[in-house]
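Asker: Here is my input; please provide its structure:
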Amino acid sequence: MSETIPSPGDIDRLDLVIVGGGLAGGLLALALTRMAPGVRFLLVEAGKTLGGNHRWSWFETDLAPENAALLSEFPLKSWDEGYDIAFPGYGRTLGTSYRSLASEDFHRHLANVLPGESVLLGKRVAELDAGGVTLVDGSRIGARRVVDCRTFKPSDKLAGGWQVFLGQHIRCHEPHGLTRPVIMDATVDQLAPHGNGAAYRFVYVLPLSEDEVFVEDTYYADHPRMDREQLAARTRAYAREKGWRGEVIGSETGILPVISGGDFDGVIEDLRIPGVAVAGSRGGFSHPLTSYTLPFAAANARDIAALLAECPETSAEDLAFFCEERARRHWRETGFYRMLSRMLFEAADPERRVNVFEHFYGLSGDLVERFYAGQSTWPDRFRILSGKPPVAIGRAMRAMVSRGKPFRMEKTA
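Answerer: I've put the predicted structure just below:
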């Protein structure tokens, strides 16, 4: 990997520039290396490492087998004995296998397997167009195609709320005793930090080794404000309550959109750069309610690589159209989950949002698996919406036909 721009001779021969070395861009680079080795690409990342500072986790059933194979190259943390959830009214164990990938392992593996000089680190892109990219320092990198894999860009044409979280990696003085992840412990108080009101809140726990544990404080709120100090204090307090005493050896934070509606055509028009494909969360490739991006990033990576392998003469415009049509299809297919997001943010009072999830997790494990994979069947949808409603019926009906509450986009603390 390099911080030096390739020579003009190399640049002229590039088939593809990928902008953004996060999950979507990194997986696309890996898929091209495996499936379309004749494609000369350059992955341009503004940071010093690929993947940033994240931990991505998913259920094994979230991925089609061919996409799971792409992820299996990485050194994953795996739990095949299921996972736990806990709510004020009940707790249960579900049997689905769970996987997790740390960004440092993501970076390390890609550094070992991607072709030499195919990654450019520490360089920020100023402009993208169908013929290449221009860096902030004025350098030009020409290419036959460009794929934009940068992060989500908030838009006033979208509606919804936010998922805010801070996680800490703790090395305990003694074994913590956990054998399974705790995906959702919602027995904690349902308050956002510093008097910002109620919000659906839970703690997420991964046992990374017998004496290392990852503890994350997460809440769904109407605003994207984050108080890092208070979230860190709450995370440490939770660990102490469980008897996990030790030192914090790593941390991460995130503020992710929970999309409940909006004018997607308008978003596409605002984002569109003629001849530039958009393949990451910026293009709408996420689960509207959970904010998951990994299953969609893996699918896009493989399908784009397959297209270029089978049709090496694919033009920049055709690739951009290919990705835009995928984004439109994804928006159509995830409408049910946006409706559930409206239920969460519009039909449920903040202090009662926990009831929505408590109701959902009381359903069958197979239904939960399909929900997280974004593959809920019509019987699943009926089952989720049937029974004693966790919100007032009148408000639920209004939320079902609402366009969603516009994003509140205050600056984070």
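Asker: When you work out contacts or count neighbours from here on, use the C-alpha atoms and nothing else.
Answerer: OK.
Asker: burial measure for the closest residue to residue 123 other than its chain neighbours, as a count.
Answerer: What sits nearest to residue 123 in space, not counting adjacent residues and going by CA to CA, 6 or more residues apart in numbering, is residue 46, at 4.5 Å. Residue 46: 19 surrounding residues under other CA atoms under 10 Å.
Asker: how much space between the closest residue to residue 135 other than its chain neighbours and residue 46?
Answerer: Computed as CA to CA, 6+ apart, the closest residue to residue 135 that is not its neighbour in sequence is residue 125, at 4.2 Å. Applying CA to CA, to the nearest Å, the value for residue 125 to residue 46 is 7 Å.
Asker: And for residue 369?
Answerer: Distance, residue 369 to residue 46, by CA to CA: 35 Å.
Asker: Can you classify the closest residue to residue 189 other than its chain neighbours by secondary structure?
Answerer: Residue nearest to residue 189 in three dimensions, not counting chain neighbours: residue 201, with 7.2 Å by CA to CA, 6+ apart. Secondary structure for residue 201, judged by DSSP: H, G, I helix; E, B strand; the rest coil, is strand.
Asker: any idea how far residue 348 is from residue 201?
Answerer: Distance from residue 201 to residue 348, by CA to CA: 14 Å.
Asker: Which one's more surrounded, these two?
Answerer: In terms of neighbours (other CA under 10 Å), residue 201 is the more surrounded of residue 201 and residue 348; the figures are 26 against 20.
Asker: compare with the first, here's sequence two:
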Amino acid sequence: MTAPDADIAVLGGGLAGGLIALALQARRPDLRVLLIERDDRLGGNHVWSFFATDLDAAGTALVAPLITARWQGYTIRFPRYTRELGSSYNSVTSERFDAALRASLPEGAILTGTEVTAATPTSVTLADGRVLAVGGVIDARGAGTLPHLTGGWQKFVGQMIHTARPHGLERPVVMDATVEQLDGYRFVYCLPFGPDRVFVEDTYYADSPDLDVPLLRERIAAYCAAAGWTVAAVGGEETGVLPVVAGGDFAAFRAAVDEGVAQAGIRAGLFQPLTSYSLPDAVRFALSVAASGNLSGTGLLAASRAWGEAHWRKGAFYRMLTAMLFGAAAPADRYRVLQRFYGLDAKLIERFYAGGTTMTDKLRILTGKPPVPISAAIRAITGGVAFAPLGPVATDGAPA
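Answerer: Sure, this is the predicted structure:
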């Protein structure tokens, strides 16, 4: 009997696929894992960020080699207040992601510059005609579309800015919503990677996925000028259009996308419905794969389906909040919802991003003076507002 080309083939070297390969190497070094990526570099061109409280000890250990920068605390700015929170914040850049994976995985485990044209639970067909026989397949190539799901969009352009003089930021500004509110809820996100290097991202919670990159570049330049930063150079740029999910038919979604092969990442719906935040879910799923007792193609498919269904059920509260944000607030007033949320207890905010919102947290979020009209909120969460179907998705992850 001919030996397989690999025990597990992971399709897509973005965040979800790279973490699965890393987890398998750490927990199951006896397996031959093949990570296949169509581009020349793993991780694309992204910055992923997360709070230290998003991950348990195992998750923290898995991502530790990937972290480019750590900060103790971060800033939030809204028209009514500025707030400093103490949570530890971390960022991973694609450059570090690519280098760490190449250092961790054995020679021959990474195949870049290679397009996958077809896959079954036990085979992968490449664009050059080769057919690889494998023990199991996980498809983590990002989502071209999200059929049967509805909602809105989080879209952004981010640039790594090199300033002529020190910019003066000591900690991240995770949301600066004091900027003019355009095309939905708008905020600017700033990460100080060095005294004269800051990542600046212009982000929108919008009804349309249309992204005017030249316009957002102009707005980033204007934001830097208003902050007193002279731009010496732009070191890199990322763009993205991510789903923000208000509802949908998850069973129909899975039937349309999995095509009999295990799925991971955005294409599997594994992200926080309101924030599009994907790193914690990618870490958890990667560790669950590495701990699985059945890594055959059919075993991986069953496990990924069960994981996705459980994640969908767990996300019901966040989808309801998405419906309220997009359906009950006028686009220019959506910031009021986040302005109220970020005035709540810091631990509640941490649990929210980690996907661990408690029943007490939910009651606290929903009680008090509402930032939107009550009648509009009820209409939005009871189906009185029609949300757009989610079409093409441009990237597999981003800071939230």
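Asker: So after superposing, what's the score?
Answerer: Here the superposed chains carry a TM-score of 0.95, computed using TM-score structural alignment, normalised by the length of structure 2; 392 aligned residues with a CA RMSD of 1.6 Å.
Asker: In contact with the counterpart of the residue nearest to residue 135 of structure 1 in structure 2, which residues are there?
Answerer: Aligning on TM-score structural alignment places residue 125 of structure 1 opposite residue 116 in structure 2. Counting by CA atoms under 8 Å, 6 or more residues apart in numbering, residue 116 of structure 2 makes contact with 11, 36, 38, 124, 125, 126, 127.
Asker: Buried among these? Make that a ChimeraX selection.
Answerer: Entered in ChimeraX, the line below selects the buried ones among the contacts of residue 116 of structure 2, by 16 or more other CA atoms under 10 Å:
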select :11,36,38,124,125,126
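Asker: Next step: the contacts of residue 116 of structure 2 restricted to strands.
Answerer: Taking DSSP state E, the ones among those that sit in strands are 11, 36, 124, 125, 126.
Asker: wait, which of those residues is closest to residue 274 of structure 2?
Answerer: Nearest to residue 274 of structure 2 out of these is residue 11 (CA to CA; 26.4 Å).
Asker: Test my guess that that closest one contacts residue 126.
Answerer: No: look at residue 11 of structure 2 against residue 126 with CA atoms under 8 Å: they stay out of range, at 10.8 Å.
Asker: quick one: contacts for the equivalent of residue 89 of structure 1 over in structure 2?
Answerer: Aligned by TM-score structural alignment, residue 89 of structure 1 pairs with residue 80 of structure 2. Taking CA under 8 Å, 6+ apart as the criterion, residue 80 of structure 2 is in contact with residue 339.
Asker: so how far is residue 241 of structure 2 from residue 80 of structure 2?
Answerer: Applying CA to CA, the value for residue 80 of structure 2 to residue 241 of structure 2 is 28 Å.
Asker: just residue 367 of structure 2 next, same as before
Answerer: Residue 367 of structure 2 is 31 Å from residue 241 of structure 2, by CA to CA.
Asker: Residue 182 of structure 2 too?
Answerer: Separation of residue 182 of structure 2 from residue 241 of structure 2 (CA to CA): 16 Å.
Asker: Which positions in structure 1 sit opposite the lengthiest helix in structure 2 in the alignment?
Answerer: Ordering each helix of structure 2 by length in residues (DSSP state H) puts helix 297-314 first. Mapped onto structure 1 using TM-score structural alignment, helix 297-314 of structure 2 spans residues 316-333.
Asker: What are the contacting residues of the matching stretch?
Answerer: With contact meaning CA under 8 Å, 6+ apart, stretch 316-333 of structure 1 is reached by 130, 144-147, 264, 274-279, 283-285.
Asker: Generate a ChimeraX selection restricted to the buried entries among the residues you listed.
Answerer: To isolate the buried members of these in ChimeraX, using 16+ other CA under 10 Å:
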select :130,144,145,146,147,264,275,276,277,278,279,283,284,285
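Asker: ok so, going back, show me what the residue nearest to residue 189 of structure 1 lines up with in structure 2.
Answerer: Residue pairing (TM-score structural alignment): residue 201 of structure 1 is matched to residue 186 of structure 2.
Asker: for residue 43 of structure 1, same thing?
Answerer: Matched by TM-score structural alignment, residue 43 of structure 1 corresponds to residue 35 in structure 2.
Asker: And for that match, the neighbour number?
Answerer: Each residue near residue 35 of structure 2 was counted by other CA under 10 Å, and the total is 25.
Asker: what's the answer for residue 129 of structure 2, then?
Answerer: Residue 129 of structure 2 sits with 9 neighbouring residues when counted by other CA under 10 Å.
Asker: Now which residue in structure 1 aligns to it?
Answerer: Matched to structure 1 by TM-score structural alignment, residue 129 of structure 2 sits across from residue 138.
Asker: From residue 125 of structure 1, how far out is its match?
Answerer: Residue 138 of structure 1 sits 9 Å away from residue 125 of structure 1, going by CA to CA.
Asker: so residue 80 of structure 1 makes contact with residue 94?
Answerer: No: the pair residue 80 of structure 1 / residue 94 is not scored as a contact, 10.6 Å apart, by CA under 8 Å.
Asker: what about the two, which has more around it?
Answerer: Relative neighbour count places residue 94 above the other of residue 80 of structure 1 and residue 94, with 16 against 13, counting by other CA under 10 Å.
Asker: Would you agree the more buried one is in contact with residue 79?
Answerer: No: Residue 94 of structure 1 is beyond contact range of residue 79, at 11.8 Å (criterion: CA under 8 Å).
Asker: from the contacts of residue 116 of structure 2, which single one is nearest residue 290 of structure 2?
Answerer: Among those, residue 11 lies closest to residue 290 of structure 2 (CA to CA), at 15.9 Å.
Asker: which residue in structure 1 lines up with that closest one?
Answerer: Taking TM-score structural alignment, the alignment pairs residue 11 of structure 2 with residue 19 from structure 1.
Asker: Quick one: residues contacting that match.
Answerer: 25, 43, 44, 45, 125, 146, 147, 148, 149, 150.
Asker: tell me the contacts of the residue nearest to the first one when sequence neighbours are not counted?
Answerer: Of all residues not flanking residue 25 of structure 1 in the chain, residue 149 sits nearest, at 5.3 Å (CA to CA, 6+ apart). Under the criterion of CA under 8 Å, 6+ apart, the contact partners of residue 149 of structure 1 comprise 18, 19, 20, 21, 22, 24, 25, 278, 279, 280, 281, 282.
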